[in-house]
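>>> Sequence first, then the predicted structure:
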Amino acid sequence: MRTRSDVDAALTGLRSGSARLAAELLDLDAVIDGHLGDPPRLRGRTAEIATDAGRRLVDLWETHGALNDLLTAAAAERGEGPRLGARRTARLAALLLGAEPGGDRPTGGVDGAEGPDVPAQRRLDEALANVRALRAAADEVITARAAHRETLAPLGRQLSAALATAQRLGLTPDGAARGNDVGSMDADDGSADGEIAALATARAALALAQAAVAADPLDVPAELLAAAGDALAPAVDAVAALARAHDHLAEDLAAADALLAQVIAAAQVGERRAREVVERVSAHADGLLRLSDGWFDAPRRGLRPWLDRLTAAGEAGDWQLVAYGLPAWRRTAQATLATATMIAETNAAPVRRRDELRGLLRALRAKAGRTGLGESAALEARYAPALAALGSAPIDLDRAERLVRTYADALLAAAPARDPSRSEEHS
C-alpha cells in the first residue's frame, strides 16, 4: 500500500464497511432486544443463545467504535485536499497496516508492507461475519417461536370464544355461577358442579405451553403442546353443551320427547312380534327378547321419569342441569332404541322363517303342476304333511322345514322323467 490510490481505496472500503456494520448492528440490536432481551427468563438453548448474543453484541459495538476511531484519525491525517504527498501516504499506510481497530498505534515505519491485507479490514469482515452468525441464531429462535405460536394461536382463539360464551351465560371458569344446587337431583340427571372447571384447566394448560414457547422455543416438550389441545377439547364441548341448553332448551326437550316416542314404538313392535310368535308359531316365549324391566318407568333409571325430571328442571329455569343431564339421557335413549330395534328384528325371525317355508312350499307345489306331477300320489304323500305342519299352531319349525325339504327332494328326483326337454337331452 504505497500509492495514494491504494490508501484512498482502503479508506473508502472501510468507511462503507463501517456504515454497513453499524446498520446491521442496529438491526441485530433490535432483534435481540425484541426476542432475546431477557436472558434470566429464558431457558435451555435459547438462554445460551441470548447470553452469548448479548456479550458478543457488546464486543461488536466496541469493534465498530474502534474502527470509527481509526477512520477519524485517518481522515485527520488525510486532510481535505486532493493531493497527498509521499510522507502523508506513508503515515496513512502505517496507520492502516500497523494498527487494528482499538489496538496500539504503530511506532515504526511500514517498510516492506505490500498488498491489500489491511488488519482493520480483517476485523471488519470478522465483525460482519459474527453479526450474520448471531442473526442466524436469533432467526432460529424467532422461527421456532413463531411456528409454535401459530400452532397455539387457534387454541387461544377457541379458549377466548369459550370464555366469552361462559361469560355470556353468567358462568365462571371454576364452576357454575349458581353453585352447588346444580347437583341437587339424582346423579344420573347429570351435574354442572366442576364441569366448567374444564375451562380453567384448559387455560392453565395453554398458559403452560405458551410459557414454554416463550422461554425456550427450540426445545418445547411435545407433550405440553398436546396437553393444551387435549385440555381444550372437553372445555369447549362443556361450554357448547351449556350454551345449547341455554339457547335451545325447549327445542332440545321436544326432541327428547320425540326420541322417547321412537323408543316406545320400537319396543311395542318387539312386544307385538313376540306375541305373534307365541300365538302363531311356538306357543312359548323361549328365545324371544325383551327390554330390561323398568327401562321406561323405573323411578330412577326409567327414561320417562328421568326425562320428566329434566323437563321440570327446564321449566324451573334450571337450564344448567338440563345441559349436563340431557346428553346422558339422550345417550341412554339412543342405546335403548338400538336394542329395541334389534329385539324387534330378532323376535320377527320365527314368523319370517314360517312365512319363507310357506312361500317355498307354494313355489314347489306350482312347479309340480307345471311339470305334470301335480297328481302324483307319491309327491302328494310328501306334500300333505308339510302343508299340515306349516298350518298348525303352534308350529315345530324345524320339523316343518325337514318336511318341506323332503318334498323338494322328491320333486327334484321325479321332475327329469316328466320334463320333455330333459328327456331329449338324454336320448
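Noted; the coordinates are in hand.
>>> use CA for all of it now, contacts and neighbours both
Will do.
>>> now stretch 218-232, how far from the centre of its chain.
In terms of CA atoms, centre = their mean, to the nearest Å, the centre of stretch 218-232 is found 12 Å from the chain centre.
>>> cool, and stretch 21-33?
On CA atoms, centre = their mean, the centre of stretch 21-33 falls 40 Å from that of its chain.
>>> what does it rub up against?
Contact partners of stretch 21-33, identified using CA atoms under 8 Å, 6 or more residues apart in numbering, comprise 50, 53-54, 57, 60-61, 64, 124, 127-128, 131, 134-135, 138.
>>> one more structure, for comparison:
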Amino acid sequence: MSEPRLDRPPMSRDEADRALARLRDERERIGAALLELEAHQGYQLLEGAALRGATLRVQSDVRSRTASLWLLFDLHGRVLSSAEELRARHGRPGQAQLAELTRLLEGPSVELPAAEVPLERRTLLAVPSGERLTPRAAVDRMTPLYEEVARAVAALDAVWSTLLSRLAEVEAERRAAEELLESAGGADPAFERLRDELETVAATVRADPLALARDGHADTVRLDAIRSGLAEVRRGLEEAERLREGFAARIRGVAAVLDLLREAEAEARAVRDEVLVKIAAPALPDLPGSSAALADRLAAVTRPRPGAAARGGGWRETAQRVADLERAAGAALERAHETTGLIRGLLDRREELRGRLRAYRVKASRLGHAEDAELARSYQQARELLWTSPCDLRKATVALTAYQRAVTSRTKGADR
C-alpha cells in the first residue's frame, strides 16, 4: 500500500520539534492514565474474577475496550518512535526529512489493523484494509474509550466494594455464631438456614454483583437481613453459654425469688383475712397465686429432656426458658407486693380516719367544748363506727365529716 500524501507544506524544524515534544508529553500522560486504570481496585477485581450475568457482560466490554486502548496507544507510540528516530539521525533535517516528519506527526500515519476498523466504516466490495489516523485522531479515539472504561470500572467498583465489605461483616457474624454453636454442641435449624442462604448470596456477590444493584447502587437488603438473623442466633448462643457457665447460680436466684413470692402471697392472704374481719364489705383485688405454677416451670427447666440437643434445643433453648422464668418471677413478685399494698390500704384508711377523729376531739377540748353534749354525741357515733369490727368505712367517713363540721362551726362562732 502506498503512503498517503499530506496536502500541506512541510513543517519547519522548530515546528517539528514542538510537535514531537507535545506528542511525547501526551504519550506519557496517556500511558500513566492507562496504568493507573489497570491498577484501580475495581479493574483488578474485574480482571481476576470468574463472572457471570450482567457483570460478565461488563467484564467483556471492559476487556475489549481496554485492548483497543492499548493497541491505539502502541500504534501511536510506534509512529512517535519513528519520528524521534528520524529527527535524531538528522541534526539539520532537509526538506525531505521535514516532509517525512510532517507526515508522521500530522498525517494519517497511525494505521489500524483491518480487524480494528469499525463496522460502520467498511464497505461491501472494498478489500478490508487498515484505517489510517493522524496521531491527533488516534488520541481523540482513545479518549472516549478510556472514559467509558473508567466509568464502567468505577460504577462496578462502587457496587462491588460495598457488597464485599458487607459480605465480610456477615461472614464474620456467621463465624462467631458457628464457633459458639460448636462449643454448645447440637444443631440449630435457624443457623443452618441462614448459613445456606448466605452461601447463595455470597456466590452472587462474587460472580455477578450487578445482579444485586438497584439504580446503580448496591442493594444490601438480603445481606442485612441475614446478618440480623445471624446476630440474633449469636446472641441466643451467647446467652446459652452464659447460662451453662452460671446455670446453678441463676437457678438458685430464681428459687430465691420464688421464696420471696410465696412469702408475699402469704402476706397478701393474711392481710386480706384481717381486712375481711375489720372492714365491712371491702372491694378487694384478686389474691396473687402464681408461685406454684412458676415452681413447676422451674422444676421443668432443671429436669433433663432426652434428645434436646439433637432437636436443636440444648442450652440455647434452656437459656431462653430461664430468662423467661426470671422475668415472670420478678413480675409476679412485684404484683404480689402491689396487691398487698392495695388490700392493706383499707386498714390504713381506717387508721387515718381514727387519727383525724382524735385530732378533732383534741381541738374541741382546747376550744372549751369538751362538755358540749351535741359534739359528744357526734364524736361517739363516729368512734363507734371506727372502732367496731367490721368497720363500715363509708358510714364512718360520713360520721367523721359531720363531727369535723360541727367542731369547725363552733370554732368560727368563737372567733366572732
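Arrived safely, thanks for sending. Note that the structure is a prediction, hence the values are computed from the model and not measured.
>>> What value does the TM-score take for this pair?
Overlay of the two chains. TM-score (TM-score structural alignment, normalised by the length of structure 2): 0.78; 374 aligned residues with a CA RMSD of 3.2 Å.
>>> Show me the two of the contacts of stretch 21-33 of structure 1 that sit farthest apart.
Farthest pair in the contacts of stretch 21-33 of structure 1 (CA to CA) is A50 and L124. Separation: 22.8 Å.
>>> what are the ranges of the helices in the stretch 1-150 of structure 2?
13-39, 41-47, 53-89, 95-106, 135-184 (DSSP state H, counting those that start in this stretch).
>>> Just the angle for the first one relative to helix 53-89, thanks.
Taking axes from the mean of the first three to the mean of the last three CA atoms, to 10 degrees, one finds that helix 13-39 of structure 2 is oriented at 150 degrees with respect to helix 53-89.
>>> of the contacts of stretch 21-33 of structure 1, closest to Q268 of structure 1?
Comparing the contacts of stretch 21-33 of structure 1 against Q268 of structure 1 with CA to CA picks out A138 as the nearest, at 72.5 Å.
>>> Show me what the closest one lines up with in structure 2.
If you follow A138 of structure 1 across to structure 2 using TM-score structural alignment, you land on V153.
>>> What distance do you get for its match to V58 of structure 2?
Using CA to CA, to the nearest Å, one gets 9 Å for the distance from V153 of structure 2 to V58 of structure 2.
>>> who's more crowded, the two?
The residue with more neighbours, out of V153 of structure 2 and V58, is V153; 23 against 19, by other CA atoms under 10 Å.
>>> show me the contacts for that one.
By CA under 8 Å, 6+ apart, the contact list for V153 of structure 2 reads 42-43, 46, 62.
>>> which of these are also in contact in structure 1?
Contacts conserved in structure 1 for the contacts of V153 of structure 2, using both residues aligned by TM-score structural alignment, their matches' CA atoms under 8 Å: 42, 46.
>>> which one of the contacts of V153 of structure 2 is nearest T340 of structure 2?
Using CA to CA, the contacts of V153 of structure 2 come closest to T340 of structure 2 at G42, 70.5 Å.
>>> what does L346 of structure 2 align to in structure 1?
Checking TM-score structural alignment: L346 of structure 2 goes with P350.
>>> check which helix or strand covers its match.
helix 319-370 (DSSP states H and E).
>>> Would you mind measuring from D348 of structure 2 to L342 of structure 2?
According to CA to CA, D348 of structure 2 and L342 of structure 2 sit 10 Å apart.
>>> for R52 of structure 2, same thing?
72 Å.
>>> same deal with R383 of structure 2?
With distances taken as CA to CA, R383 of structure 2 is found 24 Å from L342 of structure 2.
>>> For stretch 234-251 of structure 2, list every residue counted as buried.
Buried residues in stretch 234-251 of structure 2, defined by neighbour count with 16 or more other CA atoms under 10 Å: 234, 236-241, 243-244, 247, 250-251.
>>> Cheers, nothing more for now.
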